[in-house]
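**Student:** below is the structure, and that's it, no one-letter string:
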């Protein structure tokens, strides 16, 4: 009985049948049989081995005659940017800055600590007091000490605030007094404006009245112009039934005559309506 391995065809026969089927379909009469592949491969391998052996032989010959110098690596470095430098004369120049070997004097700054409160030698605690644990009396003394500091600070702050606020308060009081005076002036000016407005209205109404000018009536001291006008109109039959109440206004216009004007001065005109 044959084993399972005997039922399979050998690999060379399978490759040969596959190549023959592919050659018959696509390659025409060209024969691509696998029998030539080992020969070509062996030839190529032999040629390669011969080249490697030649190279190794040449290397052995060269190494035996004179060693090859080792080539140093070539490094490409980018150009360095040199910024402009200002010399002592204030002129901007370009070029490398030379190192300054002179020592630099850098001023040192030491913070000054101002003690808030400094104890006197009698108040300095002893080493025994520092080593022992604090007691209630120590806490009370510490509290009293801080209370005294707060009170003194509060007093200084209050003094500063009072010194700053007092001028402001005086200025505010002065401004309030000026404001009250200005209010009184405004009130009086408002009353005066009201009186002037009333007078202006009265004068405007007076100019619109139907007044007449009467001439030739003799002028006397302490006269009643309205009665004289009514009497003159009745005597001249201008308005026989006229009464004094019908006259709203009657007065003379112009400057009064002086005593030295003459024996018979010319009387002033009377305007009535």
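**Tutor:** Sure thing, it's come through. On a predicted model such as this, the values are computed, not experimentally measured, just so you know. Numbers count the residues shown, from 1 in each chain.

**Student:** going forward, measure contacts and count neighbours with C-alpha atoms only.
**Tutor:** Will do.

**Student:** pull out the buried residues from stretch 180-193.
**Tutor:** In terms of neighbour count (16 or more other CA atoms under 10 Å), stretch 180-193 has no buried residues at all.

**Student:** please apply the same query to stretch 48-67.
**Tutor:** Neighbour counts using 16+ other CA under 10 Å place no residue of stretch 48-67 among the buried ones.

**Student:** strands of this structure, start to end?
**Tutor:** Secondary structure of the chain (DSSP state E): strands at 85-86, 92-93, 212-214, 250-252, 270-272.

**Student:** which helices and strands does the last one pack with?
**Tutor:** Taking 3 or more CA pairs under 8 Å, 6 or more residues apart in numbering; DSSP states H and E as the contact definition, the neighbouring helices and strands of strand 270-272 are strand 212-214, helix 225-235, strand 250-252.

**Student:** another structure for you, compare them:
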């Protein structure tokens, strides 16, 4: 029989017979029961609790107030936040000047008081530099400068022909800075800048001269009070305070009477 393109007849129920369902959807589900709330048990209203979270400034103020009460501080001059903001500004100015140098500058921290300021400063300076420390003492355990600073620990880095930035915690009489500038100039520094966290011009007795293209940078102008914190001490205490405060007079007058 010739193949006319018509598939052969297959009986219904055959395993190979195609099956076409007219309705492929499932039968409708019965309607859900209408569950009404139990009148004897009314729904509980959700209560939203609003917690008053302290702001960063409020928390910092509270921390400072607690530390003041426990540290013999008369008043706070600059908070931790104010210090951080000002250090960033000084670092930006210093970095812009150092980026124009032919070779990296040498940043010399004056131990021990400048260690926190130097650490925060150099991390924000976007310029190549070397870091070293020198120790120059003029206060000892007292509150008045002896006026005769002496270098008790010298540099390890060679500063000959380089630009040097002296980083101080505070410049008051100017005697220590004058001593350091003369010392670094003898070592062959081509130019010398001074970057101090605090400047106390009311107590200036020595008019130090910068070398070459050196500049003077300062964080804050300080009143004529004995200040501690942020690396600065009295009898090696208070260096770890995150702010700068005025030390109560009875704290060091008591020691003088002993």
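**Tutor:** Received, thanks. Source: prediction; values computed, not measured.

**Student:** TM-score for this pair?
**Tutor:** Superposed pair, TM-score by TM-score structural alignment, normalised by the length of the second structure: 0.18. Supporting alignment: 65 aligned residues with a CA RMSD of 4.8 Å.

**Student:** out of the helices and strands packed on strand 270-272 of the first structure, which gets nearest to residue 190 of the first structure?
**Tutor:** Put simply, out of these the one that sits nearest residue 190 of the first structure is strand 250-252, at 31.7 Å, with distance taken as CA to CA.

**Student:** against which helices or strands is that closest one packed?
**Tutor:** The helices and strands touching strand 250-252 of the first structure, judged by 3+ CA pairs under 8 Å, 6+ apart, are helix 225-235, strand 270-272.

**Student:** how about 10 Å then?
**Tutor:** strand 212-214, helix 225-235, strand 270-272 (3 or more CA pairs under 10 Å, 6 or more residues apart in numbering; DSSP states H and E).

**Student:** let's have those in CSV, adding distance to residue 181 of the first structure.
**Tutor:** Putting these into CSV (distance: least, CA to CA, whole Å) gives the following:
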stretch, distance to residue 181 of the first structure
strand 212-214, 49
helix 225-235, 47
strand 270-272, 45
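
**Student:** and the helices and strands packed on strand 270-272 of the first structure as CSV, adding mean neighbour count and distance to residue 142 of the first structure?
**Tutor:** Shown next, in CSV, are these (neighbours: other CA atoms under 10 Å; distance: least, CA to CA, whole Å):
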stretch, mean neighbour count, distance to residue 142 of the first structure
strand 212-214, 13, 106
helix 225-235, 17, 104
strand 250-252, 18, 100
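
**Student:** which stretch among those comes nearest residue 176 of the first structure?
**Tutor:** Of all these, strand 250-252 sits nearest to residue 176 of the first structure, with 51.1 Å by CA to CA.

**Student:** can you redo the strands of the first structure as TSV with distance to residue 131 of the first structure?
**Tutor:** Rendered in TSV, the data for the strands of the first structure read as follows (distance: least, CA to CA, whole Å):
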stretch	distance to residue 131 of the first structure
strand 85-86	63
strand 92-93	68
strand 212-214	122
strand 250-252	116
strand 270-272	119
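
**Student:** among these, which comes closest to residue 139 of the first structure?
**Tutor:** Ranking the strands of the first structure by distance to residue 139 of the first structure, with CA to CA as the measure, places strand 85-86 first at 65.3 Å.

**Student:** check which helices and strands that closest one sits against.
**Tutor:** Packed against strand 85-86 of the first structure by the contact rule (3+ CA pairs under 10 Å, 6+ apart) you find strand 92-93.

**Student:** so what does the strand it packs on touch, helix or strand wise?
**Tutor:** Using 3+ CA pairs under 10 Å, 6+ apart as the contact test, the elements touching strand 92-93 of the first structure are strand 85-86.

**Student:** which stretches in the stretch 151-258 of the second structure count as helices?
**Tutor:** Using DSSP state H, counting those that start in this stretch, the helices assigned to the stretch 151-258 of the second structure run over residues 175-186, 249-257.
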